[in-house]
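S.K.: Got a predicted structure here, sequence first:
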Amino acid sequence: MSIILVRHGETPLNVARTLQPAETPLSETGLKQAQAVAQRLAGLKIAAILTSDLPRALQTAQAIAAATGAPVTTTPLLHERNFGALRGQPYDSLPYNPLTMTEAPPGGESVAAFQQRVAQAFAQMVELRGRVDGHLAVVTHGLVIRALLAQHLPLGTDAMPLRVGNTSVTICGATPPHALELVDCTRHLDAQIAHDAKSLSGG
């Protein structure tokens, strides 16, 4: 059985390229994406769900729970990197790329502190997966998944996705070396887009 990493659905601030405050919820599109990934995972033996408790991740996890019947456990260890006073600001309004800054912004986390927290989250994932009979779904945020791929999963930097897609699915083995079976897959969204197009056309 595996660990299945899922990024949360789209939010209005994802679209606006804005650093997100903690309380940002999913958009209407994000809610549909959450339903689509939930239906994708419904056919698998999901035994438990571990999720960030930030609304955009928790809403996504709740959709998966409704489709699979799996219990949900929340943890702040899976929060997105805390950008402190920069939250709420558009990326393009800043004179630097906030996603690559190594130092801590005012009131936020440095890369080192963030990576240490992600390491704790990974240990929690592996421990929980070892206690359940089935797959563990983990719902979290884009930078967390990138940090997991870079630091804890056997993905070379050349293969790192430029951006982790909303509700993308990444699957890895539950035991070392945590072999990757799938990275950043959003094929479930193709079916959602086709369904929406058919509905709009009256088909």
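M.R.: Good, I have the coordinates.

S.K.: all contacts plus neighbour counts: C-alpha atoms, from now on.
M.R.: Noted.

S.K.: Name the surrounding residues that touch stretch 110-121.
M.R.: 77, 78, 81, 101, 102, 103, 104, 144, 147, 148, 152 (CA atoms under 8 Å, 6 or more residues apart in numbering).

S.K.: And the strands in this structure, which stretches?
M.R.: In the chain, the strands defined using DSSP state E lie at 2-7, 46-51, 72-74, 135-140, 169-173, 180-185.

S.K.: Please convert the ones you listed to CSV, extending it with mean neighbour count and distance to residue 23.
M.R.: Formatted as CSV, those follow (neighbours: other CA atoms under 10 Å; distance: least, CA to CA, whole Å):
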stretch, mean neighbour count, distance to residue 23
strand 2-7, 26, 16
strand 46-51, 25, 15
strand 72-74, 17, 15
strand 135-140, 28, 14
strand 169-173, 21, 23
strand 180-185, 16, 25
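
S.K.: The structure to be compared is supplied as follows:
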Amino acid sequence: MAEMATLWIVRHGESTANVAASAAEAAGSELIDLSHRDADVPLSDTGREQAQATARWLAGLPEDRRPDVAVVSPYLRAVQTADLALDGTGIPVSRDERLRDRELGILDGLTAHGVRRRYPDEAARRDRLGKFYYRPPGGEAWTDVALRLRALLGDLRRDHEGRRVLLFGHDALVFLTRYLVEGLTEEELMALTRRYVIANCSVTGWSADADGRLRPDVFNDVGHLHAQGARPTREDEVHAEPV
């Protein structure tokens, strides 16, 4: 099977919705104070700093490690992250809707408390089905996101065999890229989601081994943010480690 030489995925920088969601959860609110649809949520000032720190990390990579191509979620927070991180690199960039964030349907804009209060039956159904297979009305299950990501990875393998590919996406996409590339089970994937929060502008990556199979290099790494003096978000304080 054709394979890329290297694959990275970077979560977008901190967004204004990340800030609003943290504030709403801390206050025990049912609703997150959002003024944009999900696709149009921009980066916060901290998110822009994180993206600029990611640019400095990319600039510091050896020539034989720098990405050949970048593929970006069309959501504004990912586009802005990629624009800042790739500015001046000359790396070809394309957008692909299969990298968009998971769609939450009727639960969009609600905190965990809000879901339990407004849709108790849905909260109970989610508990029964489990995080992986639960699909909110009008939204996507993790399995739905995996299907579109699986198709994207197949195209990347075909079109960029032997090349270094950099993705910009969202937290669920990071977890699911591990699931697909490493052949994880549902149980292994869910264990990762319980242990880790994917940090803003974290880097997760794989490199092809001697047999041409992608093997994990790093997961949820934010060392470049600290090294470049970018302000960490609260999520940056959770586990990040090489694998």
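M.R.: Perfect, I can see it now. Keep in mind that what you see is a predicted model, and the values were worked out from it rather than measured.

S.K.: Buried residues, the helix ranked longest in structure 1. List them.
M.R.: Scanning structure 1 for the helix with the most residues, using DSSP state H, yields helix 111-129. Using 16 or more other CA atoms under 10 Å as the test for burial, helix 111-129 of structure 1 gives 111, 113-115, 117-119, 121-122, 124-126, 128-129.

S.K.: Include distance to residue 23 of structure 1 when you put these into CSV, please.
M.R.: Formatted as CSV, the buried residues of helix 111-129 of structure 1 follow (distance: CA to CA, whole Å):
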residue, distance to residue 23 of structure 1
111, 22
113, 21
114, 19
115, 22
117, 20
118, 20
119, 24
121, 20
122, 23
124, 24
125, 24
126, 27
128, 26
129, 28
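
S.K.: Show me the two of these that sit farthest apart.
M.R.: Distance extremes for these: the farthest pair is 111 and 129 at 26.5 Å, using CA to CA.

S.K.: how much space is there between residue 24 of structure 1 and residue 168 of structure 1?
M.R.: Distance of residue 24 of structure 1 to residue 168 of structure 1, given as CA to CA, to the nearest Å: 19 Å.

S.K.: what's the answer for residue 99 of structure 1, then?
M.R.: 19 Å.

S.K.: As a check, name the ranges of all helices in structure 2.
M.R.: So, for structure 2 - with DSSP H - the helices run 16-27, 45-59, 76-86, 112-118, 120-129, 142-159, 171-182, 186-195, 223-227.

S.K.: Neighbour count for residue 99 and residue 168 of structure 1, which is higher?
M.R.: Comparing residue 99 of structure 1 with residue 168 by other CA atoms under 10 Å, the one with more neighbours is residue 168, at 21 against 12.

S.K.: quick one: what's aligned to the more buried one in structure 2?
M.R.: Aligned by TM-score structural alignment, residue 168 of structure 1 pairs with residue 202 of structure 2.
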